[in-house]
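*Asks:* Starting from these lines, generate the structure:
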Amino acid sequence: MKKTAALLSATALVAVPLAMTAPASAAQGEATVSVLHAVPDLTVDVYANGEELIPDFAPGTLTDPLQLPAGTYDLQVFADGDDPASAEPAIEANGVEVPAGANATVVAHLDADGNPVLTPFVNDVSATEAGQARLVVRHTAAAPPVDVRADGEVLFPGLANPDEASGDVPAGSYSADVTLAGENQAVLGPADLQLAEGTATIVYAWGSAEAGNLDLAVQTIDGLHSAPSGVPGGETGAAALDGGAPLWALALGAGSLLALGVAATRLVPARARR
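*Replies:* Okay, the predicted model is just below:
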């Protein structure tokens, strides 16, 4: 019963941006939308306008970015393997709106208490300085607040679900891990991250601490280069840490950077019914 209820909630959340590839009455402009399926143990089939878009959509899967015409879409979601000719959809949603100009990642995940929820994150695609890369961390796991460390230093302290934190750093290689807030033992990682110049690397912590299935997912957005000006040659995060003040104190602001209110109201179905 619990799994059925989770299916009804989570599959709808996962399906919203995926259904946007179906034909629709498009307004001027396009949106860029990706979706991360971060609800453990739920696999679904996604349909739009009666056509199967994504079969066997499994947890931990991140879609490629979709360039979508602005407009509204109808969709259906079925439990994996159900036949639409004979089965009732787990959920049906009409009037899914795609706003022009958006760049967002919609994450179906667990909240801190383990309930399936939808969080649309607005992706920062503003230009980075020459020689810089953007690192974003998003807490989408059923877990208490965490500290995110890079090269052994606390980078983002006390990050809670579903918050995010972000900063621009010198392009290079970094070793990142996650601990429960105020503790030293890593619960995720370490993970080696190669942050290329002019990219945004987005790291998602997802899964459930209680169930013991915490995991990481990584999304990369490129094309953020600014005009070249004094690009440092061969500089890495490790090298930057060798010279005086910590890199993180100089380069990053570690506050939560949620700007999701507008995206949440525009990227979810206008009406969903079971």
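*Asks:* Please count neighbours and contacts with C-alpha atoms only from this point.
*Replies:* Will do.
*Asks:* all helices for the protein, in order.
*Replies:* 2-18, 237-240, 247-251, 261-267 (DSSP state H).
*Asks:* Run through the neighbouring helices and strands of the second one.
*Replies:* With contacts taken as 3 or more Cα pairs under 8 Å, 6 or more residues apart in numbering; DSSP states H and E, helix 237-240 sits against strand 164-170, strand 172-180.
*Asks:* distance of Ala239 from Val218?
*Replies:* 24 Å (Cα to Cα, to the nearest Å).
*Asks:* sorry, back to before: most tightly packed of the helices of the chain?
*Replies:* helix 2-18 (a mean of 22; mean count of other Cα atoms under 10 Å).
*Asks:* Quick check: closest non-adjacent residue to Asp168.
*Replies:* Arg134 (4.3 Å; Cα to Cα, 6 or more residues apart in numbering).
*Asks:* Now do the contacts for the one you found.
*Replies:* Applying Cα atoms under 8 Å, 6 or more residues apart in numbering to Arg134 gives the contacts 128, 166-169, 195, 198-201.
*Asks:* List just the one of the helices and strands packed on helix 237-240 that sits closest to Ala143.
*Replies:* Closest to Ala143 of the helices and strands packed on helix 237-240, according to Cα to Cα: strand 172-180, at 8.5 Å.
*Asks:* Check which helices and strands that closest one sits against.
*Replies:* Using 3+ Cα pairs under 8 Å, 6+ apart, strand 172-180 is in contact with strand 146-150, strand 186-195, helix 237-240.
*Asks:* Give me the contacts around that strand.
*Replies:* Under the criterion Cα under 8 Å, 6+ apart, residues 144-152, 185-197, 235-238 lie in contact with strand 172-180.
*Asks:* go on, stretch 145-153?
*Replies:* With contacts defined as Cα under 8 Å, 6+ apart, stretch 145-153 is touched by 154-161, 174-182, 238.
*Asks:* Just the buried residues out of those, in PyMOL syntax.
*Replies:* A single PyMOL command selects the buried members of those (16 or more other Cα atoms under 10 Å):
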select buried, resi 154+155+156+157+158+159+160+161+174+175+176+177+178+179+180+181+238
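*Asks:* Please provide the structure for the following sequence as well, for comparison with the first:
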Amino acid sequence: MTSRTTLTTAGLGVVAALSLASAAPVMAQQQAAGSDQATVTVLHAVPGLKVDVYADGKELIPDFQPGTLSEPLRLDKGSYDIQIFKDGEGPDGTPAVEKTVEVPAGADATLVAHLTADGKPALDAFVNDLSKVPAGKARLTVRHVAAAPAVDVRANGKAVFQGLENPKEAKGEVAAGTVSADVVLAGTDTVAIGPADLNLAEGTNTVVYAWGSAADKNLALKTQTFKGLHSAPNGVPAGESGAAAAHNSGMSPWLLSLGALSALGAVVAVRRVRTART
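*Replies:* Modelled structure (predicted):
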């Protein structure tokens, strides 16, 4: 069983790896032509540890709780001084981690601090697929970031993704609508998480994260939904993103509107550290 001490060590080890430079190869796949900014979201998926995240001496993410997805950050390309403190120990204390983060231009990615299948700390970057979705369809993406063995993901009792291992993802287009989703141990009917209702709206990419620890019996789901991906003929225009879940599943919805990224970025307390120019 993973102890609290192990979880604390895991969390600090994960944030020590917080470097977008390591994510650059995959993020480059979705660079937008002419864009000098990137959109970065951070998911805290290490149970048992609360932290404060600072950027260049300014508090960026206070009281960052496990299971929390940060607001999307619209960041200019360049270098950022990131400091991680145990909750309440910054900014005058000694940071547990201090990293210079290189942010590449034109990508949308989610950094996930989590546990590996055997409970060790890890950080993985996932590029969010914002390509168009066929009319009448929704994109479902599942990311396995839990301390758990391989799983199957079912929708309305039917396996849609099989043998998914940590830290991999699987995705596909499905008919838009509400489905009852659960996660079972691969090749069995043993439910590990859920069931929970998912609202897979037309023209969206709903990303579902399976996180936590099977040994500690705190497995949970987290969702991140992207809208505005309609193909012609368009469906309903994008408004607030929708992700619904049953309370007893441990799933917490995250409302993310691509049309609001600029407004959200304007209120994020980040001071950009400009890269040296020759």
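*Asks:* hmm, back to that, just so I know, which of the helices of the first structure lies nearest Thr119 of the first structure?
*Replies:* helix 261-267 (7.2 Å).
*Asks:* Looking at the helices and strands packed on strand 172-180 of the first structure, which is nearest to Pro40 of the first structure?
*Replies:* For these, proximity to Pro40 of the first structure was assessed by Cα to Cα; strand 186-195 is nearest, at 16.2 Å.
*Asks:* which residue numbers in the second structure go with the closest one?
*Replies:* Per TM-score structural alignment, the counterpart of strand 186-195 of the first structure in the second structure is residues 191-200.
*Asks:* cool, stretch 132-152 of the first structure as well?
*Replies:* Under TM-score structural alignment, the match for stretch 132-152 of the first structure is residues 137-157.
*Asks:* ditto for stretch 100-116 of the first structure
*Replies:* Aligning stretch 100-116 of the first structure against the second structure (TM-score structural alignment) gives residues 105-121.
*Asks:* Just give me how far that stretch sits from the chain centre.
*Replies:* Relative to the chain's own centre, stretch 105-121 of the second structure is displaced by 7 Å; criterion: Cα atoms, centre = their mean, to the nearest Å.
*Asks:* Just the buried positions in that stretch, please.
*Replies:* 105-121.
*Asks:* Now intersect those with the strands, please.
*Replies:* Taking DSSP state E as the definition of strands, these contribute 108-115, 121.
*Asks:* Could you export these to CSV, including columns for distance to Val267 of the second structure?
*Replies:* Shown next, in CSV, are those (distance: Cα to Cα, whole Å):
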residue, distance to Val267 of the second structure
Asp108, 18
Ala109, 19
Thr110, 19
Leu111, 20
Val112, 22
Ala113, 24
His114, 27
Leu115, 30
Pro121, 31
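*Asks:* Next, the contact list for the equivalent of Phe226 of the second structure over in the first structure, please.
*Replies:* In the first structure, Phe226 of the second structure lines up with Ile221, judged by TM-score structural alignment. By Cα under 8 Å, 6+ apart, the residues touching Ile221 of the first structure are 125, 199-201.
*Asks:* what span of the second structure lines up against the longest strand along the first structure?
*Replies:* In the first structure, with assignment by DSSP E, the single longest strand is strand 66-79. Aligned by TM-score structural alignment, strand 66-79 of the first structure falls on residues 73-86 of the second structure.
*Asks:* OK, contacts around Thr119 of the first structure?
*Replies:* Applying Cα under 8 Å, 6+ apart, the residues near Thr119 of the first structure are 106-109, 162, 264.
*Asks:* give me that answer again for 7 Å
*Replies:* 106-108 (Cα atoms under 7 Å, 6 or more residues apart in numbering).
*Asks:* Could you do Ala186 of the second structure as well?
*Replies:* Shown in contact with Ala186 of the second structure (Cα under 7 Å, 6+ apart): 150-152, 162-163.
*Asks:* Same question for Asp82 of the first structure.
*Replies:* Here Asp82 of the first structure is in contact with no residues (criterion: Cα under 7 Å, 6+ apart).
*Asks:* and the gap between Ala210 of the second structure and Thr116 of the second structure?
*Replies:* Where Thr116 of the second structure is concerned, Ala210 of the second structure sits at a distance of 12 Å (Cα to Cα).
*Asks:* Could you pull out the residues contacting both of these two?
*Replies:* Joint contacts of Ala210 of the second structure and Thr116 (Cα under 7 Å, 6+ apart) are 145-146.
*Asks:* From Pro65 of the first structure, how far off is the residue nearest to Asp168 of the first structure?
*Replies:* Taking Cα to Cα as the measure, Arg134 of the first structure falls 18 Å from Pro65 of the first structure.
*Asks:* swap in Ala6 of the first structure?
*Replies:* 26 Å.
*Asks:* just Leu224 of the first structure next, same as before
*Replies:* Leu224 of the first structure is 15 Å from Pro65 of the first structure, by Cα to Cα.
*Asks:* Same check on Ile91 of the first structure?
*Replies:* 24 Å.
*Asks:* between those two, who's got more neighbours?
*Replies:* More crowded of Ile91 of the first structure and Pro65, by other Cα atoms under 10 Å: Ile91, with 21 against 16.
*Asks:* The second structure: which residue goes with the more buried one?
*Replies:* So Ile91 of the first structure corresponds to Val97, using TM-score structural alignment.
*Asks:* Test my guess that that match contacts Ile84.
*Replies:* Yes: if you go by Cα atoms under 7 Å, Val97 of the second structure and Ile84 touch, sitting 5.1 Å apart.
*Asks:* so who does Leu73 of the second structure touch?
*Replies:* By Cα under 7 Å, 6+ apart, the neighbours of Leu73 of the second structure are 39-41, 265, 268.
*Asks:* same thing but at 6 Å, please
*Replies:* Listed by Cα atoms under 6 Å, 6 or more residues apart in numbering, the contact partners of Leu73 of the second structure are 39-40, 265.
*Asks:* which of those show up in the first structure as well?
*Replies:* Listed in the original numbering, these still in contact in the first structure are 39-40 (both residues aligned by TM-score structural alignment, their matches' Cα atoms under 6 Å).
*Asks:* got TSV for the contacts of Leu73 of the second structure, with distance to Asn234 of the second structure and neighbour count too?
*Replies:* What follows is these, written out as TSV (distance: Cα to Cα, whole Å; neighbours: other Cα atoms under 10 Å):
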residue	distance to Asn234 of the second structure	neighbour count
Thr39	25	22
Val40	27	21
Gly265	27	16
